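Engineer: return a 3D structure for these sequence lines:
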Amino acid sequence: MVISERDNATSRFEKCCLHDLMRELCMSKAKEENFLSPSAHPQSLSVSQRFFTHDPYTLDVEREINNSKVRSLVVVQKVVLPNSWMFARNWKLSSIIFTRLQLLRILHVYKAEFEGRKLPDSIGKLIHLRYLNIEAAGVSHLPASLRNLKLLIYLNLNVNNSFTFVPNVLMEMIGLRYLILPETMNMKTKLELSQLVKLETSENFSTVLQFRGSPWYGQIEDPCGLGRLENLTVDYYGAKGRQEWIILDFNNLRELSLSIKIMLSAQLQFPSRITRLSLEFCSLVEDPMPVLEKLSQLKFVTLGSHSFLGRRMVCSAGGFPQLQKLELFGLVELEEWIIEEGSMPVLHTLQIDGCKKLNKLPDGLQLITSLKKLTLRVMGNQWNERLSEGGEDYYKVQHIPSVSV
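Structural biologist: From the prediction side, this is the model:
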């Protein structure tokens, strides 16, 4: 009845979908009970415990939701064109929902906007909440009453505002497993997360601990107690001046994405179990491969824009024993790439994009017999001829079933 899919990097079940027959049965039953479109039958709202709408601009909570026993309120926006949700305008949401619907377990209000751009203190009355999502909401200030939401499992605070104030109360949500913080937080924000012992995924992890005039200084340390953290994303754009960043032992971390300046040395210790790694804007001067290829569990690696500023990169024999996919994006200074025999023995996908100074593919590419797909982008028209049959580099790629330029 339910088809599940595992994530290639973590081997955990990440997605599921209904079998077609089961989906049709569910849709039919939902229509009978007005589950998907309650506004079509206002009478049903007095008994329905779930409210869903994809037209927030006409939503009137005070008029439309009269049942105080509503458990689920989900407001999304209809997508007409691809990525059109990015340009949708905010919509007004009355704070009355927090006083009227105190039995809510699920609250999802994408791009909502509250009076004064402040999330009302009364949200603290929703003590039964397990899921709270205010992504892209027009909010600049979050209240301390959030500490009352002790049963939360999922919390998305990635609101649409520069320098959002987040009170230091999240540590009291000891059941949290999924946490997304605002991309930019107020200077006064300093969060303690050490008590979130069940946390598995954290995005937009705070990197700014203090401001010392100019430049910025920051440090990432392993907060004691985050032993179950498996997915961590750290972004810090627009930084200037000298920065030193440290990652300490997140023992169970599987996926790590860094968009900050770092130093690849003894001061930077990647977790040994990591399977997926993405680096961007790291401004590395030294070749990162000697460090990364020793991470024996790595399956997916992305070196993004300005992650590496050097001219030469070497993948040595025996390195990356489990690497399946490698992406090189925007390494604008890279001129020479060497792949030694025995490196990346199970690699099946390679993508190179925007590496404009890389004038030839490494000879060692022909030794990776597992390679199934090669994609080259923004590297000049001459590559079509060089990689075509009879071309000077054809011998390097002739064993690859799919080559796209």
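
Engineer: alpha carbons only for contacts and neighbour counts from here, please
Structural biologist: Noted.

Engineer: please enumerate the strands of the stretch 101-250 of the chain.
Structural biologist: 106-109, 112-113, 131-133, 154-156, 178-180, 201-203, 231-235 (DSSP state E, counting those that start in this stretch).

Engineer: this one next, for a side-by-side:
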Amino acid sequence: MGQEPLMDVAERYLEELAKRCMVEIEAHDERKHAVTRLKSCRLHDLVRDLCLVKAKEENLYKMVDKRTSRDFSPAIDAHYGLVFRLDVKDISEPNFPPKEQTKHLRSFLCDLLQDNWEIFQGGLDVLSRVLFSRNIHELEIDRSLCKKLPDYQSHIFPDPAGLTQLKLHTNNIEEDPMGTLEKLPNLRIPELGPNSFLGQEMTCHSIGFPQLQHLVLNFLGNLKQWKVDDGAMPKLSSLRIEYCTKLEMIPDGLRCLTNLKEISLLEMPEKFNNRVRIENGQQGKDYDKISHVPLVNIRRGLDVLSRVLFSRNIYELEIDRSLCKNLPDYQSNIFPDPAGLAQLKLHTTNIEEDPMGTLEKLPNLRILELRPNSFLGEEMTCHSIGFPQLQHLVLNFLGNLKQWKVDNGAMPKLSSLRIEYCTKLEMIPDGLRCLTNLKEISLLEMPEKFNNRVRIENSQQGKDYDKISHVPLVNIRRTSRDVKTVWALSYFVPDRRVVFYETKSFDAMAQRIAHEKRLLVDFRRIHLFEIDDDEDY
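Structural biologist: This next block holds a predicted model:
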């Protein structure tokens, strides 16, 4: 491969599979792709059918659909995978398959087919069969099966449980799950995800978790106290605690974990973090509990954003919800390798300070979309020589934005701009007149006062018309709230600006088209829209 980028190698392999009719691939629009030319990949129907036939021949899985069948097949088969679907009326009687049918079970999916369902009576039995199976090594449980985990009793399950990795998410367990999990003899990686445990106290007892190596506690919103007895988790090497905002302190027992090499404390309260820090030569109250650990990461929003925004390996990134009030500064001395990010979407990030000061320094950014409530400020500036590679920019639902300034030399390669629902924006930036590569502007659902500044109405140019007169195509669309249907026309001709015209009457639109054809000998293109007031653009 030499110096060939990995993305190009992956595309080449996919194209080779497509030539052999193994997969179907779809390419991006040539103007829109940022990183990869390929948009999606899927199996041909015949290939999928062949995979299903071979899986059935090898007895790899079985689907039990309780919506159509009340009982299991009388045939006793040993299955390696089970898809178990329950209808609402089956919640209290899951009728898990007999042991003979699941003795080789390695994977299990339980789909309860409804959004708001109650705890069902068979939950403990189902959990016992999958948690304590000797053949299931990795297990993820999403949604609640019962209010507590079943007890691990060796006389009922004589074969050692084979589970090595467990992820719990939204299980709403009310009793401390550690009493069960610590008895699993081969468990190495448990992750307690958001709302997996609703209680306030958790205890890891002595000699519990004999093989545990990595532990994750994430979004346990009620957890206040966590106790670790001497002798618990003797092989633990990494610990991550994230968004456990009520946890009061690090457990005393961590000082006895001699194999612990890394601790990550992510998005924890400052009060919690200060207990394990050294500030101005002063040790925090809990510093001695983890002083023996070689690596301790304490990160909040800015640190996380820095790692992903400025990574040389991340090419496409979408951030939804808030991490911090401002973006971190891009400092080349801290990040010596150029950031690889080519496409960025921000949504509901609630950033208060102008994000352009950071984003314009990303050397490879080509597509930037600032979506609803990504930026809450009133002013935004794109500085000279900023955004050297930017080609497509979207500003959508920035409800507070009033002024946007573009300096000369900013965004030299910008080819398309879309401004949508920025209802307080006062005008188009003066700097757009310097963007010689700008080919298309879309102004969607903007106020009439804003639109009138860039239009020609009755042969009168709007105040900002000259700022975008060089742009070949400008679409101005606004939904009519008065009538069901509006006909809208936009067109452009050589050496003239795009003109936009809308009317309630199709006949009036036809007359307008005829009139323009008579006046404009070099008429090139018409865009005719039938705009429905219920339509989303």
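
Engineer: any idea what the TM-score is?
Structural biologist: Taking TM-score structural alignment, normalised by the length of the first structure as the basis, the two superposed chains have a TM-score of 0.63; 363 aligned residues with a CA RMSD of 5.4 Å.

Engineer: could you export the strands of the stretch 101-250 of the first structure to JSON lines, including columns for mean neighbour count?
Structural biologist: Compiled in JSON lines, the strands of the stretch 101-250 of the first structure are given as follows (neighbours: other CA atoms under 10 Å):
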{"stretch": "strand 106-109", "mean neighbour count": "20"}
{"stretch": "strand 112-113", "mean neighbour count": "24"}
{"stretch": "strand 131-133", "mean neighbour count": "20"}
{"stretch": "strand 154-156", "mean neighbour count": "20"}
{"stretch": "strand 178-180", "mean neighbour count": "20"}
{"stretch": "strand 201-203", "mean neighbour count": "20"}
{"stretch": "strand 231-235", "mean neighbour count": "19"}
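
Engineer: rebuild those strands as JSON lines, extending it with distance to residue 62 of the first structure.
Structural biologist: Shown next, in JSON lines, are the strands of the stretch 101-250 of the first structure (distance: least, CA to CA, whole Å):
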{"stretch": "strand 106-109", "distance to residue 62 of the first structure": "16"}
{"stretch": "strand 112-113", "distance to residue 62 of the first structure": "16"}
{"stretch": "strand 131-133", "distance to residue 62 of the first structure": "20"}
{"stretch": "strand 154-156", "distance to residue 62 of the first structure": "25"}
{"stretch": "strand 178-180", "distance to residue 62 of the first structure": "29"}
{"stretch": "strand 201-203", "distance to residue 62 of the first structure": "34"}
{"stretch": "strand 231-235", "distance to residue 62 of the first structure": "38"}
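
Engineer: so which of those strands gets nearest residue 100 of the first structure?
Structural biologist: strand 106-109 (13.2 Å; CA to CA).

Engineer: mean distance, the closest one to its aligned residues in the second structure?
Structural biologist: Following superposition, strand 106-109 of the first structure is found to deviate from the second structure by 4.1 Å on average (mean CA distance after the TM-score superposition for the first structure).

Engineer: pull up the distance across stretch 163-178 of the second structure, start to finish.
Structural biologist: 15 Å (CA to CA, to the nearest Å).

Engineer: can you pull the buried residues of it?
Structural biologist: 163-177 (16 or more other CA atoms under 10 Å).

Engineer: okay, and which of those residues map to helices?
Structural biologist: Judged by DSSP state H, those include no members of helices.

Engineer: now for the strands of the stretch 101-250 of the first structure, which one comes closest to residue 281 of the first structure?
Structural biologist: When the strands of the stretch 101-250 of the first structure are compared by CA to CA, strand 231-235 sits nearest residue 281 of the first structure, at 9.4 Å.
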